[in-house]
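In: The sequence and its predicted three-dimensional model are supplied below.
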Amino acid sequence: MGDSRQFSVHLALGGGAVCDAVADLLLWKKWTQSVAFLVGSTALWFLFERAGYNLLSFVSNVLLLLVVILFLWAKSASLLNRPLPPLPNLEVSEETVVQAADEMRVWLNFALSIARDIAIAGNLRLFSQVATGLWIISYVGSLFNFLTLLYIGVLLSLSLPVLYNKYQIPIDEKLNVAYDVARIQYQKIAGIMLRKSPLPSNKEKKIQ
């Protein structure tokens, strides 16, 4: 079992494209940014979920504080002959919009290809993966509210990709074994259901 069976998790997460920074963040290649993202997400979850802080009030207060700081900084800079706040060029370039649209198109086409493989090609393995994933999301969503579920998603996104990138081959082996067991059980159940529910004969169809 060599490295030929492995694929680039970094590339799958968008590495080398618009989402290169996101891939580095999720794989902890820039650990300071990953830690900051984790700490910030935890702090926001604690404020809104445990402290009972209102999201609209929080955003308004943060923006108000930012506006006051920038206004006072600009006024003091003009009076004391100091440099103005180091703000970047506050506009979205056409290139950024095009790159974001291209990235969104890639993900949309990927989702449509999955739907086509399930609905038209009848891909049993892909159907099992998607159905299991949606069932797990539905079950977990019934246990937590949206904010906690979103925070759990952040924790998983910061842990699962890096673990899979490190232990890709043994994880793939375990998943293949689980898929084979599930496929055999599915075939057995489908066979039992077909035997218990035989198709109506031509004579029965004519009577109906």
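Out: The structure has been received and is ready for your questions.
In: going forward, measure contacts between C-alpha atoms and count neighbours the same way
Out: Fine.
In: which residues does Asp24 contact?
Out: By C-alpha atoms under 8 Å, 6 or more residues apart in numbering, the residues touching Asp24 are His10, Gly15, Lys30.
In: now with 7 Å?
Out: Lys30 (C-alpha atoms under 7 Å, 6 or more residues apart in numbering).
In: Does it lie in a helix or a strand, and which?
Out: Using DSSP states H and E, Asp24 sits in helix 20-26.
In: which residues sit against the helix or strand just after that helix?
Out: Next along the chain after helix 20-26, taking DSSP H and E as the criterion, comes helix 31-45. The contact list for helix 31-45, computed with C-alpha under 7 Å, 6+ apart, reads Leu25, Leu26, Trp28, Tyr151.
In: Give the burial count for the third one, as a bare number.
Out: By other C-alpha atoms under 10 Å, 17 other residues sit near Trp28.
In: How about it: what's its closest non-neighbour residue?
Out: Using C-alpha to C-alpha, 6 or more residues apart in numbering and skipping residues adjacent in sequence, the residue nearest Trp28 is Ser34, 5.8 Å away.
In: repeat for the first one
Out: Using C-alpha to C-alpha, 6+ apart and skipping residues adjacent in sequence, the residue nearest Leu25 is Ser34, 5.3 Å away.
In: if I look at Val92, how far off is Val98?
Out: 11 Å (C-alpha to C-alpha, to the nearest Å).
In: higher neighbour count, these two?
Out: With neighbours defined as other C-alpha under 10 Å, Val92 and Val98 compare such that Val98 has more, 11 against 8.
In: Now the common contact residues for Val92 and Val98.
Out: Contacts common to Val92 and Val98, judged by C-alpha under 7 Å, 6+ apart, are absent.
In: Lys206 versus Pro200, what's the distance?
Out: Distance from Pro200 to Lys206, by C-alpha to C-alpha: 10 Å.
In: now Leu199, what's its secondary structure?
Out: Using DSSP: H, G, I helix; E, B strand; the rest coil, the structure places Leu199 in coil.
In: Count the neighbours of it for me.
Out: Neighbours around Leu199, by other C-alpha under 10 Å: 9.
In: got it, and Leu156?
Out: Residues near Leu156, counting by other C-alpha under 10 Å: 13.
In: Can you name the helix or strand that it falls in?
Out: Secondary structure (DSSP H and E) places Leu156 in helix 146-166.
In: ok, and here's another one to check against it:
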Amino acid sequence: MACTEEYLHEFLGGGYVADICLWRNQNISLSMLIGSTVIWFLLEVVECYFIPLVCYVLILMMIMLFLWSNGAGIFNSMKGPPGFDEIKLSESTCEQLLASGFSVMSSCFSSLTFIYIVFLCFGTLPIVYMRYKGAVNYFLSKSNEEIENCFQMVKSNILDKIPRVKEKSI
């Protein structure tokens, strides 16, 4: 099946998140990427503590929502603050996250770095693939051939030399 932008959009959920991953709105995608990099930098490199940082962010969000809701009343042309009843997370999404080996991967390095790498991959890999589809497909096919050659070499040099116990017919 040919991998078109529409197929990738549907594969990523076909909604707002897919639009961000495919960089259809470059300002939002870039701000998400920069924001996650700043958070990772603060927590991993500068070693800020997580709880105070979350509290500061929540206080800033409360101030922004307060100013937004009061400013919308003063200026009639402003749109009101967003409703929080629109945020939903399905049970299948949670199950997929738990079943994907989250704990195994995060044992190799810090959980925050793992989450940042996953976010970075979701933010950049779809658009990189769309732009350099031919080169990526060529590289993946060559990598697949190399893996198959290595497997055949291991099979012929090691696995085929292991004596097998033959079952006797009764």
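Out: Done, it's in. Please read these numbers as outputs of a predicted model, since none were measured by experiment.
In: hmm, back to that, and which of the contacts of helix 31-45 of structure 1 is nearest to Ala115 of structure 1?
Out: Ala115 of structure 1 lies nearest to Leu26 out of the contacts of helix 31-45 of structure 1, by C-alpha to C-alpha, at 26.4 Å.
In: for structure 1, longest helix please?
Out: helix 168-196 (DSSP state H).
In: could you point out which element follows that helix?
Out: Downstream of helix 168-196 of structure 1 (by DSSP H and E), the next one is helix 202-207.
In: Now check structure 2 for the residue matching the residue nearest to Trp28 of structure 1.
Out: Using TM-score structural alignment, the partner of Ser34 of structure 1 in structure 2 is Ser29.
In: try Ser197 of structure 1
Out: Aligned by TM-score structural alignment, Ser197 of structure 1 pairs with Ile162 of structure 2.
In: Look up how far Met1 of structure 2 lies from that match.
Out: Separation of Ile162 of structure 2 from Met1 of structure 2 (C-alpha to C-alpha): 40 Å.
In: Between those two, tell me which one has more neighbours.
Out: Ranked by neighbour count (other C-alpha under 10 Å), Ile162 of structure 2 and Met1 place Ile162 first, with 9 against 4.
In: dump the residue contacts of Lys166 of structure 2.
Out: Counted by C-alpha under 7 Å, 6+ apart, Lys166 of structure 2 has zero contacts.
In: Which positions within stretch 25-45 of structure 2 qualify as buried?
Out: Ser29, Met32, Leu33, Ser36, Thr37, Ile39, Trp40, Leu43 (16 or more other C-alpha atoms under 10 Å).
In: err, stretch 138-152 of structure 1, not the other one
Out: Of all the residues in stretch 138-152 of structure 1, those buried under the rule 16+ other C-alpha under 10 Å are Thr148, Leu149, Tyr151.
In: Just give me the mean distance for the helix holding Asp24 of structure 1 relative to structure 2.
Out: Following the fit onto structure 2, the mean deviation recorded for helix 20-26 of structure 1 is 1.7 Å by mean C-alpha distance after the TM-score superposition for structure 1.
In: residues of that helix that come out buried?
Out: Applying a neighbour-count criterion of 16+ other C-alpha under 10 Å, one finds Ala21, Val22, Ala23, Asp24, Leu25, Leu26 buried in helix 20-26 of structure 1.
In: which residues does the counterpart of Ala23 of structure 1 in structure 2 contact?
Out: In structure 2, the residue paired with Ala23 of structure 1 according to TM-score structural alignment is Ala18. Counting by C-alpha under 7 Å, 6+ apart, Ala18 of structure 2 touches His9, Leu12.
In: Ala182 of structure 1 versus the one in structure 1 that sits across from Ser141 of structure 2 in the alignment, what's the distance?
Out: In structure 1, Ser141 of structure 2 lines up with Asn176, judged by TM-score structural alignment. Computed as C-alpha to C-alpha, the Asn176 of structure 1 to Ala182 of structure 1 distance reads 10 Å.
In: ok, now Val154 of structure 1?
Out: Distance of Val154 of structure 1 to Ala182 of structure 1, computed by C-alpha to C-alpha: 29 Å.
In: List the buried residues for stretch 82-95 of structure 2?
Out: Within stretch 82-95 of structure 2, judged by 16+ other C-alpha under 10 Å, no residue is buried.
In: Quick check: end-to-end length of it?
Out: End-to-end for stretch 82-95 of structure 2, by C-alpha to C-alpha: 28 Å.
In: From the buried residues of stretch 25-45 of structure 2, pick the one nearest Tyr49 of structure 2.
Out: Nearest to Tyr49 of structure 2 out of the buried residues of stretch 25-45 of structure 2 is Leu43 (C-alpha to C-alpha; 6.7 Å).
In: how about the closest one, what's its match in structure 1?
Out: In structure 1, the residue matched to Leu43 of structure 2 (TM-score structural alignment) is Phe48.
In: Could you tell me how far that match is located from Ile152 of structure 1?
Out: To Ile152 of structure 1, Phe48 of structure 1 is 14 Å away according to C-alpha to C-alpha.
In: can you check Tyr164 of structure 1 too?
Out: From Tyr164 of structure 1 to Ile152 of structure 1 the distance is 18 Å (C-alpha to C-alpha).
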